[in-house]
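Student: can you look at this prediction? I've put the sequence above it.
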Amino acid sequence: MSAFKCVILLSISLITSYCFPVNAADSSFSVLEKLLSKSTSHTESVQTLERYRSDLSKWSVLEQARFYIKLADHQTELSQFAEAEENYSRGIGILTPLGASQPLIHALTERSYVRYIKTYDKSFYCPDRVLAAEYARELQDQDTLVKALTQLAFCYNNRAQFESGLKLLQEALAIAYDAELTPNRIAMIYNATALIYQKIELNAEAYHYLLKAYQKWASVDDKIDMLSMLHGLVASAIKLGDWELADKHVEEMFALANRSPEHTDFTFFAYFNAGRAALAKRELSTAVEQLNVALARQEDTAEKFFVWLTHATLAETHLRSGDWEQANEQAEAFLANPNISDDLGYWKALCEAIIAAKIQDGQTALLKVLSIADSERKQKIDFINDAALRATHSHSEKLTQFENQLLTKEVEINRLALANERDQRKIAYLTITVIVVFTLGLSAALFFLIRSRRLLQHRAQTDFLTGVANRRYIMEQAERIIDRAAHRGDNLSVILFDIDHFKRINDTYGHQAGDKAIKQIADVTIGSLRPGDILGRVGGEEFLVVLPAAGQKQALEVAERLRNAVACHPLDMNKQKIQVTISLGVSTLKSDCSTLTALMHAADDALYQAKGAGRNCTQVASQPQLA
């Protein structure tokens, strides 16, 4: 785009803004954004956006681009891929002349995803990822750059390009760890690494990184990506010949589908993977049963690639069981796909061989079988060659290491000979001894210094009675986490709770009982929290829990779990059972409640309401205080 065109577009934007001034308080676009924030479904959001399409001429160029991208985002969630691609393209067309920006990078990345789902053709969806990475480098935003580099790495997943893909992922991983980015970003890198290893048949390494990605996404309960990783884990386990692992991950897919009814395609993928695992074990009747259930649910998924793959897998299953009619029917259904990608080359050749055999064209059938054998042979040769290169590299490293050891020994012999000639061997040994003793002493001193420093730091951060974070440390940690969540727009909640009738416990049973109650409740709370949640004691019997990545619903579930756990663990004091309960207040990060002070104030008000409601209950802050 020429500089002249850029100037023209910017001038249009300025003129539009002047003629139709945008005021955050009363503009149509501002009203639209407020309405979208209150939408309860993607369908409702799309309907709202469509109602405001007639107002486009009143908005600035940038606002028009944002409109198209928002509309495309919601259409993607509804699997309206053709409409989403069109609207992403409109937004990209507007933003490209204006240079690098987060909305432009987001639109390019999401359009590439839509094109991936539609075609699975790298030549069609990868150019957008190349552009997104280039713009991300210009923008110098670490989170955006990591996402763009990781998405681009998926495009370098064949044998000839895998080193380029790994370099991109290594760069992304270094940035992610340095910037302390979210588990989602780290998981994306692990996922891309696994895919690259899968393509070059390093299946053990692929499984390792898929499992690391699954664990990262599980830590933030990202169900969609968890299912995607389980899908990959089943495939890797099958290639490794580990049927027990494959069955374990299939069971996890069904469990995830059962607790995620909002994701209707989860069940399709669970049955599909159960079918291909059964086929790998040659349990053919089970494979047919599971794959047929998957086909019956094909309308639940927008990823038609796997519907075609189900037909092909069924064709092989029927062929192995001797049911030629069904094998031919499924082969024809698979070959009806007009866009069979290179990834399905094996299945295409197999289905064509089945159909040729059905019509008694033996020559064609044999040629197709030979093409499969040739492909398998080439893959093995490529893998063996890669293994030979790795072995050669390893051998060269060992040889160099051995030569260095020999050289070191020769130098040592010459040094000792020279010391003998000068009659200074004793001095040399003494010098070495002194150095070694000094080094060991210094190392020991450094070890104890580091250990003491860590111990002092731990004590400075830990409550002496409960072993959880003390007030100062929990406040520091909470403030840092809340600021980051508010900046990124992430979910976050806090829980403030204290022990009901704590003074009565002290007065009746003594301070020893009070201390024991505080310690027991801290222990029970730790056992009831999610990974990544933070607990601290902020007062006598008062505790603060910080819940990253938790909205109001999740926070309420955690609070109720804590309350029930405490109530189920009476205090054992001199063989006497003392019932102990807690009251809890929950507040959630919002635009008008975005600091630690505001969140604690809101939670404290909710805690006060819980006390007034009879104690042993949870209240959610309804009207957070302004920050």
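Tutor: On my side now, so go ahead. Residues are numbered from 1 along each chain as shown.
Student: only C-alpha atoms for contact and neighbour calcs from this point on.
Tutor: Will do.
Student: what segments of the stretch 251-400 of the chain are helices?
Tutor: In order along the chain, the stretch 251-400 of the chain carries the following helices (DSSP state H, counting those that start in this stretch): 265-280, 284-296, 304-321, 324-335, 345-358, 362-421.
Student: presented hereafter is structure B, for comparison with structure A:
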Amino acid sequence: MRPGRWSLGITALLWLGLAQAGSLVELQSALKARKDPAERLQAVEASEADSLDWPLEDRGRRLILLGLELEANHRIDDAFEAYDSAVSLLRGGPPGPALVDALLERSYITYVRTNQVDAYCPDRREALDLARQVGQPEPLANALVKVAFCYQTRPEDFTEALGLLQEAVSIAEAEGLSGDRRAMIYNATASVYRGASLHDRSYEFLGKAYDLWAKAGRKQDMFNMLHTMVVEAMSLSREADAQRHVDQLFELADSSPEFTDFRFFAYYNQGLLHYLAGRYEAALEPLDQALALADTTEERYFVTVAYAMRAIALHHTGQRDKGAADARIYLASDAADPESEFHPMCKAVVAEAERDLPAAIAALWILERVQMDTRRRLLGRVFDAQARVLDERIAVYDNRFLQQTLQLQQAELARLES
């Protein structure tokens, strides 16, 4: 956090109605009355002096609020510092739900920065251990769901991932947690299935999560689901569905200008769709558009992948020098994943531009594709039976949720008629 950047004068404090925030509850109440991200951030920062006398847990909660508002103002590095400060502060007290939340929020910023499971999952695993000590259902369910995402690159531990999600479902059943939590469980389930190459099940649960978030008007979450559904639809050879999801991404970008990176991701996914379909010429324009908007997103991993896709598309269309330039950008990026298929492909693009053997490059590409397809088919056979276990458990949960909703509606109708 950069101290002083958002310092306020007395007039501004009075205008905000936050000359004093005597407690965390008062601060939270004041934030509910404000929609503008800059005003909300100012309100949290204005409470710093008052917070010095708050209980340790509340001071940690305030730092988490600060991180969330910094995120909303696109200050990702400062948000990380706020969450990091919250973790350090809260470690000085007994384990509590605030420390669980601080670790999970810090892990999210690490995800945005790197998209590397090994980088962002240690915080999540620590949060889960703490949540079990705390013993409260909401933070435990949250940590279970977040840790489940750590298994998307470990299909060999598929059964363990299912166990975490089954535990989260059990908590949701017992505690009647919100529809938001239900959507998060669906999203995590999709991630686990995707990691095991069970794309039909992944696509199904992404759709379930999307429907719940659409009902709640949660545009950011809707967008995130559509972003992933494009890839899953293409993995299932359902290009028409993938294009429909891309169109939905553009519609959300048009209707939600407050989300500044929506348009980048809409163009990114249009380029990705053409790339996966082998239409390299068609992929170039949307990838150009996406990279022109690269500064609007904090998720550098996807910017890096866009360079890789454009490098390969340029190579296929005969623009080898331009392709090699993009490939070098990809390979030099800290966000590049050495385990990704893009890594050897970009190395091949550079090698060809430097007059290496084109035949060897073509063989490398074909080998990568064959290995990936073989792995998908194998994992699908191995894990299909186990996948049905969680499907059945969640189906039971769905039925109970619908029954509870119907009971609430009937009670409300009876109240109105009485």
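Tutor: That came through fine. Quick caveat, the model's predicted, so the values are computed rather than measured.
Student: for Thr16 of the first structure, find the nearest of the helices of the stretch 251-400 of the first structure.
Tutor: Closest approach to Thr16 of the first structure among the helices of the stretch 251-400 of the first structure (C-alpha to C-alpha): helix 304-321, 42.9 Å.
Student: the closest one vs the second structure, average offset?
Tutor: Helix 304-321 of the first structure differs from its equivalent in the second structure by a mean of 1.3 Å after superposition (mean C-alpha distance after the TM-score superposition for the first structure).
Student: where in the second structure does that helix fall?
Tutor: Mapped onto the second structure using TM-score structural alignment, helix 304-321 of the first structure spans residues 300-317.
Student: show me how far that stretch is from its chain's centre.
Tutor: Stretch 300-317 of the second structure sits 21 Å away from the centroid of its parent chain (C-alpha atoms, centre = their mean, to the nearest Å).
Student: same check on stretch 343-362 of the first structure?
Tutor: Distance of stretch 343-362 of the first structure from its chain centroid, counting by C-alpha atoms, centre = their mean, is 39 Å.
Student: hang on, the earlier thing: just name the most buried of the helices of the stretch 251-400 of the first structure.
Tutor: helix 265-280 (a mean of 24; mean count of other C-alpha atoms under 10 Å).
Student: now the strands for the stretch 451-600 of the first structure?
Tutor: Applying DSSP state E, counting those that start in this stretch to the stretch 451-600 of the first structure gives strands spanning 492-499, 534-537, 542-548, 571-573, 576-578, 582-588.
Student: and these as TSV, adding mean neighbour count and distance to Val620 of the first structure?
Tutor: Shown next, in TSV, are those (neighbours: other C-alpha atoms under 10 Å; distance: least, C-alpha to C-alpha, whole Å):
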stretch	mean neighbour count	distance to Val620 of the first structure
strand 492-499	26	9
strand 534-537	24	19
strand 542-548	23	14
strand 571-573	16	27
strand 576-578	12	28
strand 582-588	29	5
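Student: could I get these in JSON lines, plus columns for distance to Asn414 of the first structure?
Tutor: Converted to JSON lines, the strands of the stretch 451-600 of the first structure look like this (distance: least, C-alpha to C-alpha, whole Å):
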{"stretch": "strand 492-499", "distance to Asn414 of the first structure": "67"}
{"stretch": "strand 534-537", "distance to Asn414 of the first structure": "61"}
{"stretch": "strand 542-548", "distance to Asn414 of the first structure": "63"}
{"stretch": "strand 571-573", "distance to Asn414 of the first structure": "75"}
{"stretch": "strand 576-578", "distance to Asn414 of the first structure": "79"}
{"stretch": "strand 582-588", "distance to Asn414 of the first structure": "73"}
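Student: which part of the second structure lines up with stretch 264-273 of the first structure?
Tutor: Taking TM-score structural alignment, stretch 264-273 of the first structure hits residues 260-269 over in the second structure.
Student: give me the contact list for the matching stretch.
Tutor: 223, 227, 230, 246, 249-250, 252-254, 286-287, 289-291, 293-294, 296-297, 306 (C-alpha atoms under 8 Å, 6 or more residues apart in numbering).
Student: skipping adjacent residues, who's closest to the residue nearest the centre of the first structure in space?
Tutor: Central residue of the first structure (C-alpha atoms, centre = their mean): Asn184, 3.1 Å from the mean position. Among residues not flanking Asn184 of the first structure along the chain, Trp217 sits closest, at 6.2 Å (C-alpha to C-alpha, 6 or more residues apart in numbering).
Student: and for the aligned partner of the one you found in the second structure, the neighbour number?
Tutor: Under the alignment (TM-score structural alignment), Trp217 of the first structure pairs with Trp213 in the second structure. As a burial measure, Trp213 of the second structure scores 22 neighbours (other C-alpha atoms under 10 Å).
Student: need the next SSE after the helix or strand where Trp213 of the second structure lies, C-terminal direction.
Tutor: Counting by DSSP states H and E, the element that carries Trp213 of the second structure is helix 199-216. With elements assigned by DSSP H and E, the helix or strand that comes after helix 199-216 of the second structure is helix 219-235.
Student: now do that following helix and helix 199-216, the angle between them.
Tutor: Inter-element angle recorded for helix 219-235 of the second structure and helix 199-216: 160 degrees (by axes from the mean of the first three to the mean of the last three C-alpha atoms, to 10 degrees).
Student: which helices and strands sit right next to helix 219-235 of the second structure?
Tutor: helix 199-216, helix 239-255, helix 262-276 (3 or more C-alpha pairs under 8 Å, 6 or more residues apart in numbering; DSSP states H and E).
Student: quick one: the ones you listed as TSV, columns for distance to Asp398 of the second structure too.
Tutor: Shown next, in TSV, are these (distance: least, C-alpha to C-alpha, whole Å):
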stretch	distance to Asp398 of the second structure
helix 199-216	10
helix 239-255	25
helix 262-276	31
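Student: quick one, which of those helices is nearest to Gln404 of the second structure?
Tutor: helix 199-216 (15.7 Å).
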